[in-house]
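What follows is a predicted structure for the sequence shown.
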Amino acid sequence: MELIDKLSILADAAKYDASCASSGAPKRSSRGKTGLGSSNGMGICHSFTPDGRCVSLLKVLLTNFCLFDCQYCVNRRSSNVPRARFTPEEVVRLTLSFYRRNTISGLFLSSGIIRSSDYTMEQLIQVARLLRETHQFRGYIHLKAIPEADPRLLEEAGRYADRLSANIELPTLTGLKTLAPEKELDTIHSAMSHMRQRIDAANDDAERDAKRLPRSANPKRMAPRYAPGGQSTQMIVGADATDDRTILQSAQHLYRDFRLKRVYYSAFSPIPERPAGLPQAAPPLLREHRLYQADFLIRGYGFRAEELLNAPGNLDLEIDPKLAWALAHRDDFPVDLNRAEPAMIARVPGIGLRSVQRLVDLRRLRRIRYQDLVALRCRLETLRPFVVTQDYRPTDAQRDSSRLRQSLTQPQPAQMALW
């Protein structure tokens, strides 16, 4: 098979793994010719760094042959799809070719399980080893960690990769046993725990070396790195009946126990020859978006999953989770921006974390006024019912939650641009 044909198959097969890509990627589907990968190029995906930069990665599978028969996966053992397999040298050649053309900044490499988990992990490591040691590649490398592989192989993978990810796929043991009976939740957690321990140890060693050695020290004398970009995972949304509260509780557990950098959410996409037991239609993509919003509130704003959903069920699709929480807790509002704790100001709809810090800095100098919120470009139409400033207080009518919800969810008239 020609290399370009392999790339067509294995880039398309990789598009369902969202654990390195943004949630704003085009629609994922295997029905019809809808393009390759999850973006505009052949196997090119877009990921975002913590400082907001968008980077392009070559996103492919080493192979879409697989010993496992996970029912939600288009590459499962029983699936009737075209199959292909790269050699490690072919992936290296493709990566360097794209990189030299300034098309990508790095590589995202996953794989189906072939022969055994150890053999598959060895093949993934071989790609990274060739790039790093033979070709002195200093671009970004994200490797898929095979949870069932020997921990020594995970140890080696972390020495070459910037980030590792072991996909949990389904947030409950029941769901995993039903749709992916060959996978074990304890095995996945064990791999995550091992990677967390190695990442923590490497970070501790790096901090110790930074204090002990001068800046001009030989880098070879410093402790070896291990997956400096941390680890991530993916959960599929809508493949089973698991509700959003359970999904968010699982994510909360993963962040706390394994210190994951990110949990990615991937809306289940209908696949050819759908096995019995899978839903006939994909869930609304807005549900995936709401989960990302709620996840951000958990990671950055101090919310708990139980606060965002205090009973089993799914997130409100009409309004974002922060606004939904505020409407359900009207007794906590309005918040006096001149007196409230920063953590409470961060819970005001329409005020982001950067604005919170700027407001706290500003009120050390003088009283906060409504015009300060305008200058900070906060979402005024959203926050007005929830704040008090030196010169502003919401009316009694704005405190009515049902009326407020209606006003905030109705379509806004289009405005003509004045520039």
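Structure's in. What do you need? Numbers count the residues shown, from 1 in each chain.

C-alpha only now, for contacts and for neighbours.
Will do.

Quick check: Ser56 touching Phe108?
No. The criterion here is C-alpha atoms under 8 Å, and Ser56 misses it with Phe108 at 9.8 Å.

Nearest residue to Asn64 in space, please, no chain neighbours.
Excluding the flanking residues, the one nearest Asn64 by C-alpha to C-alpha, 6 or more residues apart in numbering is Gly112, at 5.0 Å.

Leu309 now?
Looking at Leu309 with C-alpha to C-alpha, 6+ apart, the closest residue is Arg245, at 5.9 Å.

Structure two is appended below for comparative analysis:
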Amino acid sequence: MLFEILKILVNLIAMDEVRITEKLNILADAAKYDVSCSSSGSKRKNENGGLGNASNGICHTYTEDGRCVSLLKILLTNHCIFDCAYCVSRKSNDIKRAAFTVQEVVDLTINFYRRNYIEGLFLSSGIFKDADFTMERLVRVAKKLRTEHNFNGYIHLKTIPGASDDLMREAGMYADRLSVNLEMPTEEGLKLLAPEKNRQDMIAPMSFLKNEIIQRTEEKALFKKAPLFAPAGQSTQVIIGATPETDLQVLHTANHFYKNFNLKRVYYSGYVPVLSDVRLPALNTSVPMVRENRLYQADWLMRFYGFKVNEIVDNHNPLLDLDIDPKLSWGLRNLHVFPIDINTADLQLILRVPGIGLLSAQKIVSGRKFGKLNWDQLKKIGVSLNRAKYFITCNSPRFERRDLTGTAIKQYILSQSQSKYLKNSVTQLNLF
């Protein structure tokens, strides 16, 4: 009798594992379209013998020091009450549906962490029946991990537009980062592809989180033991290419939310044509990956290099140049600003030189205090001379700036890049 009971239990456990594995395959695949999963800025520390530490860059990516880190990135469910044209989980799409229980997500996270598969959790969801019903379950996952398992790894919750302030406040007590997807860059685009959704339902929680984060930061400054509240801030994601917005419109939207909602990041996700709909681009067209890259480069210029949107793109040039990066594009359109003397120019002007990054610019300003810099020293600092040499002068005549047009400089740089690419390809072939 005991043997039969054990046999039944073993079979039930095996069946349960198969069921969980099937759910994981479905809901992890559905989550791949959400790209906003970075943990930069979180400082949660492991205390009292708990599990894990939140570290920078939790996602399937590489950190600044070269470490590859990962997270469990899943949906709580792909059931959804909405019928957004661009979403693979929309209610009219004939796909296999699944849903995790709260405890299943908690168990998966802990088990994957203990096996060293992940360093954190990114949890999003379709909407079961309403915003609060779904958001309450997302919060319960984070709360269980923190309070019952003392889990100190990174947690990113994708909040549900329309959820109550109380749930948003509770989410911030347990998650490192919260995010609300804007989805379309403009309200017009959202009305076209997701007419059931309201832009204000997305903006309201972003405004609430901004105020809560400011308030809790002030409390933390006054009271050391004040609880953390979304220490990695909030972010959002916009889909590009599903609607005809230009890069100018996309960047103006991003700039607006950076300035008015204190966002940590805006993520740009190229539309993936997986559904047929008359409102969407044809299935055989897709957004070039390079457009995403250019938008991220432009985003960095706005946040760290002092560029304004209208300097990067404008009404005459509403699209980013896909052949070259946005800073080089600006430099070629503004040759009258150059050349600058690298040994006397101020930091803000040096930051605008193509081929000079943020750290290199700071090293230049520090290094020239001890003597004038030459080309060899600039190269050691990390300056990309194949671009910078057309825009600067220094304490050496080796590269004398030629009187070239912007078109000619662009062709020189592109030809050099292509030659370098071909040379590297030949080298790799010779290795075999």
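Ah, there it is. Every value quoted in this text rests on a predicted model; they were computed, and no experiment measured them.

Can you calculate the TM-score here?
Superposed pair, TM-score by TM-score structural alignment, normalised by the length of structure 1: 0.88. Supporting alignment: 386 aligned residues with a C-alpha RMSD of 2.0 Å.

ok so, going back, map the residue nearest to Leu309 of structure 1 across to structure 2 for me.
For Arg245 of structure 1, the aligned residue in structure 2 is Leu248 (criterion: TM-score structural alignment).

Other residues contacting the helix or strand containing that match?
In the assignment (DSSP states H and E), Leu248 of structure 2 maps to helix 247-261. With contact meaning C-alpha atoms under 8 Å, 6 or more residues apart in numbering, helix 247-261 of structure 2 is reached by 185-186, 206-207, 210, 240, 263-266, 295, 298-299, 302, 309-310, 313-315, 318-320.

at 7 Å instead, please
Residues outside helix 247-261 of structure 2 that contact it (C-alpha atoms under 7 Å, 6 or more residues apart in numbering): Pro185, Met206, Ser207, Lys210, Leu263, Val266, Val309, Val313, Asp314, Pro318, Leu319, Leu320.

in the stretch 301-419 of structure 1, which spans are helices?
305-308, 321-328, 342-345, 353-363, 370-375, 380-383, 401-409 (DSSP state H, counting those that start in this stretch).

Please identify which of those helices is closest to Arg132 of structure 1.
helix 353-363 (37.6 Å; C-alpha to C-alpha).

circling back to that earlier point, quick one: the residue nearest to Asn64 of structure 1 from Asp332 of structure 1, how far?
Per C-alpha to C-alpha, to the nearest Å, Gly112 of structure 1 is found 50 Å from Asp332 of structure 1.

who's more crowded, these two?
Gly112 (21 against 12; other C-alpha atoms under 10 Å).

Look at the more buried one and give its secondary structure.
Put simply, Gly112 of structure 1 is coil when judged by DSSP: H, G, I helix; E, B strand; the rest coil.

what lines up against it once you look at structure 2?
Matched by TM-score structural alignment, Gly112 of structure 1 corresponds to Gly126 in structure 2.

quick one, what contacts that match?
Thr77, Asn78, His79, Cys80.

same thing with Arg393 of structure 1?
Neighbour list for Arg393 of structure 1: Val387 [criterion: C-alpha under 7 Å, 6+ apart].

Using just helix, strand and coil, how would you label Tyr267 of structure 2?
Three-state call for Tyr267 of structure 2 (three-state DSSP): strand.

Give me the nearest residue to it, chain neighbours excluded.
Distances taken as C-alpha to C-alpha, 6+ apart put Gln237 closest to Tyr267 of structure 2, at 4.5 Å, once the chain neighbours are dropped.

count of residues packed around the aligned residue in structure 1 for that neighbour?
Mapped onto structure 1 by TM-score structural alignment, Gln237 of structure 2 lines up with Gln234. Gln234 of structure 1: 23 surrounding residues under other C-alpha under 10 Å.

For my notes, confirm Gln234 of structure 1 occurs in a strand.
Yes. Assessed by three-state DSSP, Gln234 of structure 1 belongs to a strand.

so what's the nearest residue to Val238 of structure 2 once chain neighbours are set aside up against?
Distances taken as C-alpha to C-alpha, 6+ apart place Glu183 nearest to Val238 of structure 2, at 4.5 Å, with adjacent residues excluded. Counting by C-alpha under 7 Å, 6+ apart, Glu183 of structure 2 makes contact with Gln237, Val238, Ile239.

Identify the residue of structure 1 aligned to Glu183 of structure 2.
Taking TM-score structural alignment, the alignment pairs Glu183 of structure 2 with Glu169 from structure 1.

what does Ala408 of structure 2 give?
Aligned partner of Ala408 of structure 2 by TM-score structural alignment: Arg403.

do Glu148 of structure 2 as well
Under the alignment (TM-score structural alignment), Glu148 of structure 2 pairs with Thr134 of structure 1.

And Asp107 of structure 2, by the same measure?
Using TM-score structural alignment, Asp107 of structure 2 pairs with Arg93 in structure 1.

Need the residues that contact whichever strand or helix holds its match.
If you go by DSSP H and E, Arg93 of structure 1 is part of helix 88-100. Residues from elsewhere that reach helix 88-100 of structure 1 (C-alpha under 7 Å, 6+ apart): Leu58, Ile104, Ser105, Leu107, Gln123, Gln126, Val127, Leu131.
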